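Visitor: pasting the structure only:
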């Protein structure tokens, strides 16, 4: 059966979109843009394949669909701006096979103006077709919360912005088959800027609560109790919680080249959040010192090295920097994670603990970096010689909290 939809890029943005489309009964083909780490489990992928999902390496198949969604990654480059090289490669591959009346949608996180400028020019020059006349062009910010069972593509509103009103309606008709609600933005740039606002909202608020964590520790205040009380306010407050750093695929966007100046608040948030792995190691060294031990030679066990609980995805995980800094202090580092069978840091394998409780009992310090559902934190707090909880997940008084 020919596919209605081509998802170009099967990483953290594309694979969940393909999963939602397949679940909605849309014949879907996936096209890989390179080595990509998706957020779905092998069992979920097998179910998709059983429902008719196909993965192809043949670019010609991209010219046989009615809708093509580009979901190539756009990671933060050395200059802090998104690296669009994979988006460009995916666009060129599609453009060479683009047929009239196709709806092309970009979901990759890009600076405002990218779809109308960079993407449109590539598609038109390579295909000889005109956007808005020969094919539809739209942007839709991805809204993913991997592992969240309450909010799925079906019940998460989808924002759409098109080059023309007809482009918007064509994209809305496609997403209307997947989600319960479609929200129409005024245009491409508005839709792109939704992604910028949502991503930076998360980072700015995490930065605020991370700074509060440092301050409250210095003041001897229980931040976790402060958050518990504050979140009872029914208006004007949304609870965020501190952690060892901010991971994930949605990096803060740099608008310097497009808006003429950077988002200063986003820059400060990035600065604060990037300091958290160093702060965790400082707290770890201080705890060891308080208990008569030096970081040099200490056995430190890291629990949970993924960026999100109950997932195998390690994109941007702060665990890597924390492990490096601990090693630099001379600590002997090991790890436990039910979702990560092996883990390398600086091209060296980190020893994996097979028995969690035995490892915690034998370690001078255990650091909880990610609260996977399988962890019995009450039992762990009893077994561990010294436990630093960076997530506030252990029972009150059971561990030293961030």
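Guide: Looks like it came in fine. Remember, predicted model here, so these are calculated numbers, not experimental data.
Visitor: Please make it C-alpha for all contacts and neighbour counts, starting now.
Guide: Will do.
Visitor: show me the biggest helix of this protein in terms of residues.
Guide: The longest helix of the chain (DSSP state H) is helix 188-219.
Visitor: what about residue 385, neighbour count?
Guide: The local packing of residue 385 (other Cα atoms under 10 Å) involves 14 other residues.
Visitor: Could you pull up the residues touching residue 137?
Guide: 103, 104, 105, 120, 131, 162, 163, 167, 168 (Cα atoms under 8 Å, 6 or more residues apart in numbering).
Visitor: Am I right that it is in a helix?
Guide: No - under DSSP: H, G, I helix; E, B strand; the rest coil, residue 137 falls outside any helix and is assigned strand.
Visitor: Just say helix, strand or coil for the closest residue to it other than its chain neighbours.
Guide: Counting by Cα to Cα, 6 or more residues apart in numbering, residue 104 is the residue found nearest to residue 137 once chain neighbours are left out, at 5.0 Å. Three-state call for residue 104 (three-state DSSP): strand.
Visitor: Could you report the neighbour count for residue 104?
Guide: Around residue 104 there are 27 other residues, counting by other Cα under 10 Å.
Visitor: adding another structure so you can compare the two:
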């Protein structure tokens, strides 16, 4: 463990270790709410901040809206007054440590939008007091903590590493993962000074079960998070390109991947699909491509992977069109049923879902589009509202083609195949399904 020598640092560290510190979490979404719940469960008094009054009211009523949070745990910590939520940022003046967990989307030019980070930091700066810890958790480009957050906080006249402590610790949230969650996933922490790092690490040690891995700076921690998701982005792009090529060559890409996976070293399986979804993998690599321009460097591999993955929804619709054509049916006017619109199986998250892009291409082709998703009852795209329909035998039989865009485990795919005219599986959900009539086609 590192050494905390300053008077303010030692005092804050003692409050953290004794659980007397009051902890704030700004942003109560997929990252912030699970983190706030874990901190409250660990024994801290937690104040959650969010600009959405609906979220705040639900939290204070003990009503959960995030899949990775256990309903009973939220109700319990609210009932025992260990956790409260508010839209009033003045309460930040009461906290000893605060984590920033706000969205960091891309704008229409594929450039990082850190406006939520900036506005949250400004609100914190208005209430910043000596001996306070601030940790940015929002995924962003390397340099954000020191180049954006730190200067705003130091406009107060207080100095980082002397009067307050600042660190970056990237969120690692995988919605729907039944093995790894906020509590048991290893945490990376990088502070602006060694003391900043040690104090932030102490906070996480007192909350989480996963290993706390300290790095030398916020920039290293910011870059490692980008590397994590860029690694996945590029390897998924390779799987997608292999799928396109295997289709042209009449080879089953899923069988190829299964065979390659038998190698006990040097290979890690990634799987093709209709495109990338979620807030991280489709977006994070572009933070790096944008930042790289500052250093006159062109991230060719990353951008090429993005092109391949972005092409997949179009490829899915092109394939569906050819399959229908082979069955003497035009896509224009065809009844197309999509199974699943969430970006991954068994969750209710639509963010960046490739199914939405598939729908947009189907709309352009004037198909009649329906969907079934037990996790997503309705949504709106291109000013058109869609609602999930009941998956009945009649619905399946009346569909000209069924496209599996999300492989939810609660669906009986054998039953779907038995009753369907034509199934296009983009997720490998039917790999072990009997298809005696040859009506199932995989990506």
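Guide: Looks like it came in fine. Fair warning: this is a prediction, and the values are worked out from it, not measured in the lab.
Visitor: Give me the mean deviation of the one helix or strand residue 382 of structure 1 maps to from structure 2.
Guide: Here residue 382 of structure 1 sits within helix 377-383, counting by DSSP states H and E. Its matched residues in structure 2 lie on average 1.2 Å from helix 377-383 of structure 1 after superposition (mean Cα distance after the TM-score superposition for structure 1).
Visitor: which of the residues in that helix are buried?
Guide: By neighbour count with 16 or more other Cα atoms under 10 Å, helix 377-383 of structure 1 contains the buried residues 377, 380, 381, 383.
Visitor: Provide the aligned range in structure 2 for it.
Guide: Aligning helix 377-383 of structure 1 against structure 2 (TM-score structural alignment) gives residues 413-419.
Visitor: What span of structure 2 is stretch 326-343 of structure 1 aligned with?
Guide: With TM-score structural alignment as the criterion, stretch 326-343 of structure 1 aligns to 362-379.
Visitor: so how far is residue 386 of structure 1 from the residue in structure 1 sticking out farthest from the centre?
Guide: Each residue of structure 1 has a distance to the centre, and by Cα atoms, centre = their mean the biggest one is for residue 292: 38.9 Å. To residue 386 of structure 1, residue 292 of structure 1 is 12 Å away according to Cα to Cα, to the nearest Å.
Visitor: what about whichever residue in structure 2 pairs up with residue 89 of structure 1, distance to residue 103 of structure 2?
Guide: In structure 2, residue 89 of structure 1 lines up with residue 119, judged by TM-score structural alignment. For residue 119 of structure 2, the distance to residue 103 of structure 2 equals 11 Å [Cα to Cα].
Visitor: Same question for residue 345 of structure 2.
Guide: According to Cα to Cα, residue 345 of structure 2 stands 22 Å off from residue 103 of structure 2.
Visitor: how about the strands in the stretch 201-350 of structure 2?
Guide: 212-215, 335-339 (DSSP state E, counting those that start in this stretch).
Visitor: Tell me which of the ones you listed lies nearest to residue 434 of structure 2.
Guide: Nearest of the strands of the stretch 201-350 of structure 2 to residue 434 of structure 2, taken as Cα to Cα: strand 335-339 at 18.5 Å.
Visitor: Onto which residues of structure 1 does that closest one map?
Guide: With TM-score structural alignment as the criterion, strand 335-339 of structure 2 aligns to 299-303.
Visitor: what about the matching stretch, how far off from structure 2?
Guide: Mean for stretch 299-303 of structure 1 is 0.5 Å (mean Cα distance after the TM-score superposition for structure 1).
Visitor: Determine how far that stretch lies from the middle of the whole chain.
Guide: 24 Å (Cα atoms, centre = their mean, to the nearest Å).
Visitor: same deal with stretch 42-49 of structure 2?
Guide: 23 Å.
Visitor: who touches it?
Guide: Residues contacting stretch 42-49 of structure 2 (Cα under 8 Å, 6+ apart): 19-28, 33, 36, 39-40, 56, 81-89, 91, 95, 206-207.
Visitor: Kindly report the same for stretch 285-304 of structure 1.
Guide: 319, 326, 329-338, 359-360, 362-372.
Visitor: Just the residues you listed: which are in strands?
Guide: 332, 333, 334, 335, 336, 365, 366, 367, 368 (DSSP state E).
Visitor: Using PyMOL, define a selection of the buried residues within the residues you listed.
Guide: Here is the PyMOL command that selects the buried residues among those (16+ other Cα under 10 Å):
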select buried, resi 332+333+334+335+336+365+366+367+368
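Visitor: contacting residues for the aligned partner of residue 191 of structure 2 in structure 1?
Guide: When structure 1 is aligned by TM-score structural alignment, residue 191 of structure 2 is paired with residue 162. Contacts for residue 162 of structure 1 (Cα under 8 Å, 6+ apart) come out as 136, 137, 138, 139, 168, 169, 171, 185, 187, 188.
Visitor: Count the residues that sit near the alignment partner in structure 1 of residue 264 of structure 2.
Guide: Matched across to structure 1, residue 264 of structure 2 falls on residue 234, judged by TM-score structural alignment. Using other Cα under 10 Å, the number of residues around residue 234 of structure 1 comes to 8.
Visitor: How many residues are close by the counterpart of residue 270 of structure 1 in structure 2?
Guide: Using TM-score structural alignment, the partner of residue 270 of structure 1 in structure 2 is residue 306. A count of nearby residues for residue 306 of structure 2, using other Cα under 10 Å, gives 23.
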